[in-house]
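[1] Here you go, sequence then predicted model.
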Amino acid sequence: MMLEAVELTKHYSGHIVLDHLNLQVKSGEVFCLMGQNGAGKTTTLNLFLGFIAASSGQARVDGKLVALGQQVPDIAYIPEVVMLYPYLSSLENLDFFSRLAGFRYPKDKLCDYLRQVGLQPEAFEKRVGQQSKGMRQKIGIAIAMAKNAKVILMDEPTSGLDPQAMYEFNENVRAMREAGKAILMATHDIYSAVHSGTRIGIMKQGTLVNTLRADEISANELEKIYLTIMRS
């Protein structure tokens, strides 16, 4: 199992933000976590990344226990706003972050990664600060691919994307799924959850209250289930 939460719990000064979460994501799966702000989605990602310590329970990546501040191998993180160097080009950012992860590629291989995620060739040498959010998200995915990450965590990656950019992003997620990546994505985007996910978990007040198969439900049905849970 590539990602596993076992009774994973986090509280601050007695306030529970994540309550005994049990979750598994295997290779070739996209698990979409949905819920209102404060439901525990980002806390879950932060625990898997080792950014914060669990109050109890375990977070495991590829069978290895994650500890606070520990560098987690084989994992890539794509946040809502991908943090890149604005004065470097797409190629320069990809090269820099690949080297940081211990990988050195010739220019033609770096270009291949950017092509695979759908970035247009004219953007390869363009400064990232001059590019749209959708284009920066593609660079973030290219970095994850170049790092050869087995596990990819995403936090609201489609927020603020226009319909075309959202479609292209979901195509990239499906491609990563088919390549055997294990993906955990926190999202408010019902369309993306249904069309690029394999399973969908709905969280409320720190608890995973429902899990659904994406191929057995439509976006309209998911919306109704989600709203019913939020209103209960």
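    Sure, I can see it. Numbering: from 1, shown residues only.

[2] Going by C-alpha atoms from here, please, whenever you check contacts or count neighbours.
    OK.

[3] Show the subsequent helix or strand relative to the helix or strand Met203 falls within.
    With elements taken from DSSP states H and E, the one containing Met203 is strand 199-204. From strand 199-204 onward toward the C-terminus, using DSSP H and E, the following helix or strand is strand 207-213.

[4] Give me the contacts around that next one.
    Counting by CA atoms under 8 Å, 6 or more residues apart in numbering, the neighbours of strand 207-213 from elsewhere in the structure are Leu18, Asp19, His20, Leu21, Ala39, Gly40, Thr198, Arg199, Ile200, Gly201, Ile202, Met203.

[5] what's near enough to touch the fourth one?
    Pointing back at Leu21 there. When contacts are counted by CA under 8 Å, 6+ apart, Leu21 is found next to Ala5, Val6, Glu7, Leu8, Thr9, Thr207, Leu208.

[6] now swap in the third one and tell me
    For His20, the contacting residues are Val6, Glu7, Leu8, Thr9, Gly57, Thr207, taking CA under 8 Å, 6+ apart as the criterion.

[7] from the residues you listed, which two are the most distant?
    The largest separation in those, counting by CA to CA, is between Gly57 and Thr207 at 14.0 Å.

[8] in what helix or strand does the spatially most central residue of the chain lie?
    Centroid-nearest residue in the chain: Met154, 1.6 Å away (criterion: CA atoms, centre = their mean). Here Met154, judged by DSSP H and E, is contained in strand 151-155.

[9] Presented hereafter is structure B, for comparison with structure A:
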Amino acid sequence: MTTSSAVAPRLAARALTKTYGAVTALDHLDLEIGAGDVYCLLGANGAGKTTTINLFLNFVAPTSGQALVCGIDVTRDPLGSKRHLAYIPETVMLYRQLTALENLDYFAGLATGEQFSRDQLVQFLVDAGLRADQATQRVGGFSKGMRQKVGIAIAIAKRADVLLLDEPTSGLDPKASNEFSELIGQMRARGAAILMATHDLFRAKESGTRVGIMKHGALVAQMNTAEVGHADLERLYLAHMKD
């Protein structure tokens, strides 16, 4: 298949498969995601969404096939592939006793090896949707949505080519969820390729350029979000979820 971008894919799965004994968690996934593409993976728990992300992160090794980040096989060069990506899980893990600025300084420096000025760090946080005065607040008092904004700031500082998001809007209130969708749009405009695993059909339609439906480890349907309405997406999803 082709991507929505004319350039080579930033993320690619080639017959990517993961089995655990007799259980197939991911079954010969073929997928390409290009710059400026937001691909949303939908499916029930256990469908293979998180397994897909974990394979791109090299958290688990594939049984067969390849996971490629900017053309780099993640199993052959895990450090090289990670230089191009940022990962935002359902709950962004930060040091609660440190401020947003201190967390960003630490994680951005760790990821890039660069020393950023205070003004640069504050700007990254502002670009990610935090107010400048929140930069000096301890993240222990932050909401989930605010912690995610620190995660986005780390991705901005890293100049990540790829974002991997695992259930990022789970547990967010409507306002925070909408703000997160706006941030995804900004990262897309920066040219990032984004893979998001989600249960949120509405946000998948609003944020995604493409949607894929997974079931029992297989990609059973995919479509361009511009070509399907909210009601049609829900109908298609529910039809595929029937056994």
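    Alright, I've got the coordinates. Please read all numbers here as calculations on a predicted model, not as lab measurements.

[10] How alike are these chains, TM-score-wise?
    Comparing the two superposed chains by TM-score structural alignment, normalised by the length of the first structure, the resulting TM-score equals 0.98, with 232 aligned residues with a CA RMSD of 1.1 Å.

[11] quick one on the thing from earlier: what separates the counterpart of the residue nearest to the centre of the first structure in the second structure from Arg235 of the second structure, distance-wise?
    Under the alignment (TM-score structural alignment), Met154 of the first structure pairs with Leu165 in the second structure. To Arg235 of the second structure, Leu165 of the second structure is 24 Å away according to CA to CA, to the nearest Å.

[12] Leu110 of the second structure now?
    Taking CA to CA as the measure, Leu110 of the second structure and Arg235 of the second structure are separated by 44 Å.

[13] cool, and Asn58 of the second structure?
    Asn58 of the second structure sits at a distance of 34 Å from Arg235 of the second structure (criterion: CA to CA).

[14] what sits against the counterpart of Val60 of the second structure in the first structure?
    Taking TM-score structural alignment for the superposition, Val60 of the second structure sits opposite Ile52 in the first structure. Shown here is Ile52 of the first structure, whose contacts under the criterion CA under 8 Å, 6+ apart are Asn46, Leu68, Gly69.

[15] follow-up on the earlier one: from the contacts of Leu21 of the first structure, list just the buried residues.
    Neighbour counting over those (16 or more other CA atoms under 10 Å) leaves Ala5, Leu8, Thr9, Thr207, Leu208 as the buried ones.

[16] which position in the second structure aligns with the fourth one?
    Residue pairing (TM-score structural alignment): Thr207 of the first structure is matched to Ala218 of the second structure.

[17] what do you get for the second one?
    Leu8 of the first structure is assigned Leu16 in the second structure as its aligned equivalent, the criterion being TM-score structural alignment.

[18] excluding its backbone neighbours, what's nearest that match?
    In this structure, Leu16 of the second structure finds its nearest non-sequential neighbour in Gly65, 4.2 Å apart by CA to CA, 6 or more residues apart in numbering.

[19] Which element, helix or strand, includes that neighbour?
    strand 64-69.

[20] same deal with Val126 of the second structure?
    When elements are defined using DSSP H and E, Val126 of the second structure is found to belong to helix 118-127.

[21] for that helix, which positions count as buried?
    Applying 16+ other CA under 10 Å to helix 118-127 of the second structure flags Leu121, Val122, Gln123, Phe124, Leu125, Val126, Asp127 as buried.

[22] dump the residue contacts of the third one.
    Same thing as Gln123 of the second structure. Gln123 of the second structure sits next to Ala132 when contact means CA under 8 Å, 6+ apart.

[23] Give the equivalent position in the first structure for it.
    Structural correspondence for Gln123 of the second structure with respect to the first structure (TM-score structural alignment): Asp112.

[24] and the gap between that match and Ser132 of the first structure?
    20 Å.

[25] Same question for Tyr85 of the first structure.
    The separation that Tyr85 of the first structure has from Ser132 of the first structure, given CA to CA, amounts to 14 Å.

[26] who's more crowded, these two?
    Counted by other CA atoms under 10 Å, Tyr85 of the first structure and Ser132 do not tie: Tyr85 has more neighbours, with 14 against 11.
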